[in-house]
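J.: Predicted model follows, preceded by the sequence.
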Amino acid sequence: MVETRLPKAPEKRQVTAIIFLLLLWEAGSASIKYSVLEERDSGSFVANLAKDLGLGVGELAARGARILSKGNKQYLQLERKSGNLLLKEKLDREELCGDTDPCILHFKVLLKNPVQFIQGELQLQDVNDHAPEFLENEILLKIPEGRHPGTSFPLKIAQDLDVGSNTVQKYTISTNSYFHLFTRNHSDGKKYPELVLDQALDREEQTQLRLTLTALDGGSPPRTGTSQVLIVIVDINDNAPEFAQRLYEVQVPENTPIGSLVVTVSATDLDAGTHGELSYSFFQYSNQIIQAFEINSITGEIRLKKMLDFEEIQSYHVEVEASDGGGLSEKCTVAIEVMDINDNAPELTMSLLLSDIPENSPETVVAVFGISDPDSGNNGKIMCSIQDHLPFLLKPTVENFYTLLTEGALDRERRADYNITITVTDLGTPRLKTQQSITVRVSDVNDNAPAFTKTSYTLFVRENNSP
């Protein structure tokens, strides 16, 4: 969030941005929304911007229209003459938004003359370009022979990078006499397969079963992924492991070194011998979890495998399974919150810069630029300022955009150019800042008439001079 601050020192004029409460210029409150399928080729038509804005042919070019996006990444391009809005490159929804649905790319339309902003949204619609995939080719399930019919056994889920109806919709299991499959809908929107026991198992009759688990997405036709389920039937072990806590909650700063201890989970088992020997492992893990963390199978220590990045992932939910030597297991959840540190300096992106300003023109726009900081809290709050005692103003416009304009008419005869340093500082600890210097030249207008050095001149001429 942003607030306007009064100057704390005479040498700087500070202006801060308010992210959600901004002074909009004229049409700045207008918005346009478009939708397009992912994976369309570069140059594909999105919409006719001129028509949607109610502008005539050539008005976009006359007003110097530009498409602005956060940072320097541009997904759209504008044909000013035709008014057509086109894709600048092929867009991958999974790369840009991951699991987020809907996938919204924000942009702005800048009209330079006069300066106006129009908010824009491009919704990137999913296509079924990924099949479900299990992280393991074989799922090992150890079931004691004494379990009663009706007992359910959770299976590991398949990953599908698509969203909505294109992601995993159901699971099936190969035909057998002992189990049927039940698909459970969780609050997170994912579907989890569970094996349900139909009749009692007898290890002396059969020591193991091998079934095929199939995940199907909602495409037409559906894409599928399979994994083998190996069910090992073990002798009765009447005490399952028990965790000291069902939920472990820890906070880890994003600059924690690799190899650091995150948390130690602990379980006990009342059985003796191999039935009481425990091993720890991750359960229902994703690629993100196994890339970031590792667990000691004997001690239950969870340590970092790579540096965390708050700007990429803010939290992890890790399921840990404790298994004894007899095939029984219990699970707990480790909630890891990544704590932000001020590791990103503010960014300044110049959208419009006029290096020559005519004298005697009041409140002339010199530059339009955007500022951003991916950090959170005070680390992401930004102040923007220029040097004091300059005839220029910083004015917040739309969201995190600023306009630099003259405070009044300039006089070239008094001063012909100005060196202006724009300083963007965050409020983190320590404070990080970014500076950009620009030079503004004052161009001359004919505002001074010729002037004699004297009001009168006296000349003496000798008479009878030859012509």
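T.: Yes, it's here.

J.: CA atoms for contacts and neighbours, from now on please.
T.: Fine.

J.: Let me see the contact set for Pro391.
T.: Thr406, Glu407, Gly408, Leu410 (C-alpha atoms under 8 Å, 6 or more residues apart in numbering).

J.: For those, work out which two are farthest apart.
T.: Pairwise distances among the contacts of Pro391 were taken by C-alpha to C-alpha; the largest, 8.7 Å, belongs to Glu407 and Leu410.

J.: what is in contact with those two at once?
T.: The contact lists of Glu407 and Leu410 share Pro362, Pro391, where a contact means C-alpha under 8 Å, 6+ apart.

J.: next, the one to line up against it:
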Amino acid sequence: MKLLLVSLLICLIFALAICNNAPVFRSRRFLIVREDTKIGTVIGKLTAVDPDGPENLVLNITDDATAELVMLGPMMTDVPIHSSTADIILNTTLDRDYEPSSRKLVFEATDGETTTTVTVTLNIDDVNDNAPQFTQTSYSAKIASTKDLFAFQAFDVNLYTGLIAVKMPLVTQKGRDLHMKVIATDGGGLQTSVDVTITVT
């Protein structure tokens, strides 16, 4: 009976010794960063734990798309809790206006025998960095002359459509060009102007 118990204990110890659990990530699964964040900025941390080894954890980037966006800083190992941590560092400029506003970052942690991967979602916040744009570099139109007095502010520009309308009759020589500048302003205060020429017929 004693021999049987000793044999079972040895088998149990052997089974526990060869049982290697995969690393587990303990870091956030999403990050938020502004599109004007500078290259080299730490935008998050990657942490994984693995109590049963057999080796210290190594953290890696797994694909080219992730490597274009970020890089990992030097790994810091915490021996008592069997964890490894590395800074996630921005590796390129971001532009939410012309590129996707959400990206997937894929990392792995390996203990020398088993490997675990994790996907972190990178959400890019918009910044008001582009002024409004007109569809043409300049505009022109023709309008008939009348015999009424010329009004100083004779034109009205629709705030939403940009349509230019005559508010009151014009008096000026036929064939004369009237010039004005129209300015578009976005909600963040960025402006763009365009020249408008109106020919009186």
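T.: Alright, I've got the coordinates. All of these numbers come straight from a predicted model, not from anything done at the bench.

J.: Looking at the contacts of Pro391 of structure 1, which is nearest Ser329 of structure 1?
T.: When the contacts of Pro391 of structure 1 are compared for distance to Ser329 of structure 1 (C-alpha to C-alpha), Thr406 wins out at 71.4 Å.

J.: Which residue in structure 2 aligns with that closest one?
T.: Thr406 of structure 1 maps onto Leu90 in structure 2, with residues paired by TM-score structural alignment.

J.: Ala67 is in contact with its match, correct?
T.: No: between Leu90 of structure 2 and Ala67 no contact is recorded; they are 9.6 Å apart, counting by C-alpha atoms under 8 Å.

J.: excluding its backbone neighbours, what's nearest the match of Thr406 of structure 1?
T.: Of all residues not flanking Leu90 of structure 2 in the chain, Val70 sits nearest, at 4.6 Å (C-alpha to C-alpha, 6 or more residues apart in numbering).

J.: Tell me which stretches of structure 1 form helices.
T.: Using DSSP state H, the helices of structure 1 run over residues 49-52, 59-62, 93-97, 287-292.

J.: Any idea which of those helices gets closest to Asp356 of structure 1?
T.: helix 59-62 (19.7 Å).

J.: Give the aligned range of the closest one in structure 2.
T.: Under TM-score structural alignment, helix 59-62 of structure 1 corresponds to no residues of structure 2.

J.: circling back to that earlier point, now that we have the contacts of Pro391 of structure 1, can you turn them into CSV and tack on neighbour count and distance to Thr268 of structure 1?
T.: Shown next, in CSV, are the contacts of Pro391 of structure 1 (neighbours: other C-alpha atoms under 10 Å; distance: C-alpha to C-alpha, whole Å):
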residue, neighbour count, distance to Thr268 of structure 1
Thr406, 18, 73
Glu407, 15, 73
Gly408, 15, 77
Leu410, 23, 80
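
J.: okay if I get the residues you listed as CSV plus distance to Leu60 of structure 1?
T.: Formatted as CSV, these follow (distance: C-alpha to C-alpha, whole Å):
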residue, distance to Leu60 of structure 1
Thr406, 26
Glu407, 28
Gly408, 29
Leu410, 30
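
J.: what's the spacing between the equivalent of the residue nearest to Leu90 of structure 2 over in structure 1 and Ile386 of structure 1?
T.: Matched to structure 1 by TM-score structural alignment, Val70 of structure 2 sits across from Phe392. Counting by C-alpha to C-alpha, to the nearest Å, the separation of Phe392 of structure 1 from Ile386 of structure 1 is 9 Å.

J.: ok, now Leu60 of structure 1?
T.: In terms of C-alpha to C-alpha, Leu60 of structure 1 sits 32 Å off from Ile386 of structure 1.

J.: Relative to Thr37 of structure 2, how far out is the spatially most central residue of structure 2?
T.: Centroid-nearest residue in structure 2, with C-alpha atoms, centre = their mean: Ile124, separated by 2.4 Å. According to C-alpha to C-alpha, Ile124 of structure 2 and Thr37 of structure 2 sit 10 Å apart.

J.: got it, and Asp64 of structure 2?
T.: To Thr37 of structure 2, Asp64 of structure 2 is 21 Å away according to C-alpha to C-alpha.

J.: And these two? Which one has more around it.
T.: Of the pair Asp64 of structure 2 and Thr37, Thr37 is the one with more neighbours under other C-alpha atoms under 10 Å, namely 17 against 11.

J.: hang on, the earlier thing: hang on, the match of Val70 of structure 2 packs against Ala409?
T.: No: in this structure Phe392 of structure 1 lies outside contact range of Ala409 using C-alpha under 8 Å: 10.1 Å.

J.: higher neighbour count, the two?
T.: Ranked by neighbour count (other C-alpha under 10 Å), Phe392 of structure 1 and Ala409 place Phe392 first, with 21 against 15.
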